[in-house]
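**Student:** Provided below for reference: sequence and predicted model.
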Amino acid sequence: MHRKHMDRFIDTIELLAAIFVGIVAADIFISVMLRYFFAVSIPDSYDFGRLLLGILIFWGIAATSYRGTHITVDLVWANASPRWQRVIDVFATLVLLFVVTVQTITLFDKVTSTYNDNVLTFDLRLPNWPFFAVAWLGDAAAVLLIAVRTYRLVFQPDAIAEEEASTKSAE
């Protein structure tokens, strides 16, 4: 039962990342169409695009980190025995967990400093910190998902192997 809840959580993170991709694409498409056909621009279009892209990046990190679908170099891994492949996977995931945890702490500092400095968008004078906070939530979700992946790699390696096999067969 616990596994089903975690899988739903993972699926929700991936859905949120996909929604942010759609929002960024819609923002860019609408902005370009309005500018090209009507010579009108959306106020703060550039700021929204920049801030939404930041959100997208951090939620994308969350979505790709658990599944291991980020860019990898598998030259050594492909030539290692299954035991050493698992050791490499655990080590790489622990390094990723450390790096993303430090990044999350640093990004939280950026959220608080943006809030304290009252940084605003150019046209509408909207505060930037809520965008930074949503990006931080994506980074925090990445830490949780990488921690779950690490746990499963160490204690439930068969579950990870099944997920990766089902992901590859779906492609």
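**Tutor:** Received it, and whenever you're ready, just let me know what you need.

**Student:** only C-alpha atoms for contact and neighbour calcs from this point on.
**Tutor:** OK.

**Student:** Could you point out the longest helix of the chain?
**Tutor:** helix 2-38 (DSSP state H).

**Student:** what packs against it?
**Tutor:** helix 45-67 (3 or more Cα pairs under 8 Å, 6 or more residues apart in numbering; DSSP states H and E).

**Student:** Residues contacting the helix it packs on, please?
**Tutor:** 10, 13-14, 16-17, 20-21, 23-24, 27-28, 31, 70, 121-122, 128, 131-132, 134-139, 141-143, 145-146, 148-149, 164 (Cα atoms under 8 Å, 6 or more residues apart in numbering).

**Student:** And stretch 82-90, by the same measure?
**Tutor:** The set of residues external to stretch 82-90 that reach it, using Cα under 8 Å, 6+ apart, is 77-78, 150, 153-154.

**Student:** dropping in the other structure now:
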Amino acid sequence: MARLIQAIEAVAGIFLVLIALLTVTEAGLRYALGMRIPDAYIGATALQGIAIAWGIACTTWTRRHISVDAVYLLAPVWARSAMNVFASAVTFLAMGTLMWMLWRKTGQSLRSGEVSNDLLLPLWPVIAATATGIGAAAALGFLRLLRDMMEFRTR
């Protein structure tokens, strides 16, 4: 599982680097030479969506997301386990629903022939990459839910 999480983090990191490179290059060309990279805004937005989706996948498994632990830390062990199960179930359902909607959007984009403004590149692969990241989050959320349920049963 550690290797999978590292791979997912690497994917998110690569997309963040690409966003930074695209943004710096676009700004430099615009201010220095009065030129622009076609579809740079759409590209950066698409890359950002992919990076966020894959980052969510990592935090789903590792629980490194923002949380408020005041009640959790004061609760007895059995209540913490119950809270973990509830939180994992909500996360899994939310990620599963989001994944389903993104795959629907991918299909709609593919059927409609939706393209970018300047280069007329199809947008469905970007939406599919984002949906795949959220799909990874849903799968990891399901595994986390199973793990939390097993821990709850053994307490």
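**Tutor:** Right, received. Where do you want to start? Since the model is a prediction, treat every value here as computed from it, not as a measurement.

**Student:** care to give me the TM-score?
**Tutor:** After superposition, the two chains reach a TM-score of 0.91 (TM-score structural alignment, normalised by the length of the second structure), with 152 aligned residues with a Cα RMSD of 1.4 Å.

**Student:** rewinding a little: now the angle from the longest helix of the first structure to helix 45-67?
**Tutor:** Here the directions of helix 2-38 of the first structure and helix 45-67 differ by 150 degrees (axes from the mean of the first three to the mean of the last three Cα atoms, to 10 degrees).

**Student:** thinking again about what came up before, what about the contacts of stretch 82-90 of the first structure, which are in helices?
**Tutor:** 77-78, 150, 153-154.

**Student:** Just the buried subset of those, written out for PyMOL, thanks.
**Tutor:** Per 16 or more other Cα atoms under 10 Å, the buried members of these correspond to this PyMOL selection:
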select buried, resi 150+153
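
**Student:** Which part of the second structure matches stretch 114-124 of the first structure?
**Tutor:** Taking TM-score structural alignment as the measure, the second structure aligns residues 109-119 with stretch 114-124 of the first structure.

**Student:** try stretch 57-66 of the first structure
**Tutor:** With TM-score structural alignment as the criterion, stretch 57-66 of the first structure aligns to 52-61.

**Student:** That stretch: average distance to aligned residues in the first structure?
**Tutor:** On superposition with the first structure, the mean distance recorded for stretch 52-61 of the second structure (mean Cα distance after the TM-score superposition for the first structure) is 1.3 Å.

**Student:** How many residues are close by Val90 of the second structure?
**Tutor:** By the criterion of other Cα atoms under 10 Å, Val90 of the second structure has 14 neighbours.

**Student:** what secondary structure does it sit in?
**Tutor:** Here Val90 of the second structure takes the helix state, with states given by DSSP: H, G, I helix; E, B strand; the rest coil.

**Student:** Trace it over to the first structure, please.
**Tutor:** In the first structure, Val90 of the second structure lands on Val95 (TM-score structural alignment).

**Student:** Who are the contact partners of the aligned partner of Met149 of the second structure in the first structure?
**Tutor:** Under the alignment by TM-score structural alignment, Met149 of the second structure pairs with Val154 in the first structure. Going by Cα under 8 Å, 6+ apart, Val154 of the first structure touches Val90.

**Student:** For Val148 of the first structure, see how far away Val154 of the first structure is.
**Tutor:** 10 Å (Cα to Cα, to the nearest Å).

**Student:** can you check Tyr66 of the first structure too?
**Tutor:** In terms of Cα to Cα, Tyr66 of the first structure sits 8 Å off from Val148 of the first structure.

**Student:** and what of Ser81 of the first structure?
**Tutor:** 24 Å.

**Student:** So the residue positioned nearest the centre of the second structure versus Ala131 of the second structure, what's the distance?
**Tutor:** The second structure has Ala53 as the residue nearest its centroid, 1.2 Å off, counting by Cα atoms, centre = their mean. As judged by Cα to Cα, Ala53 of the second structure and Ala131 of the second structure stand 8 Å apart.
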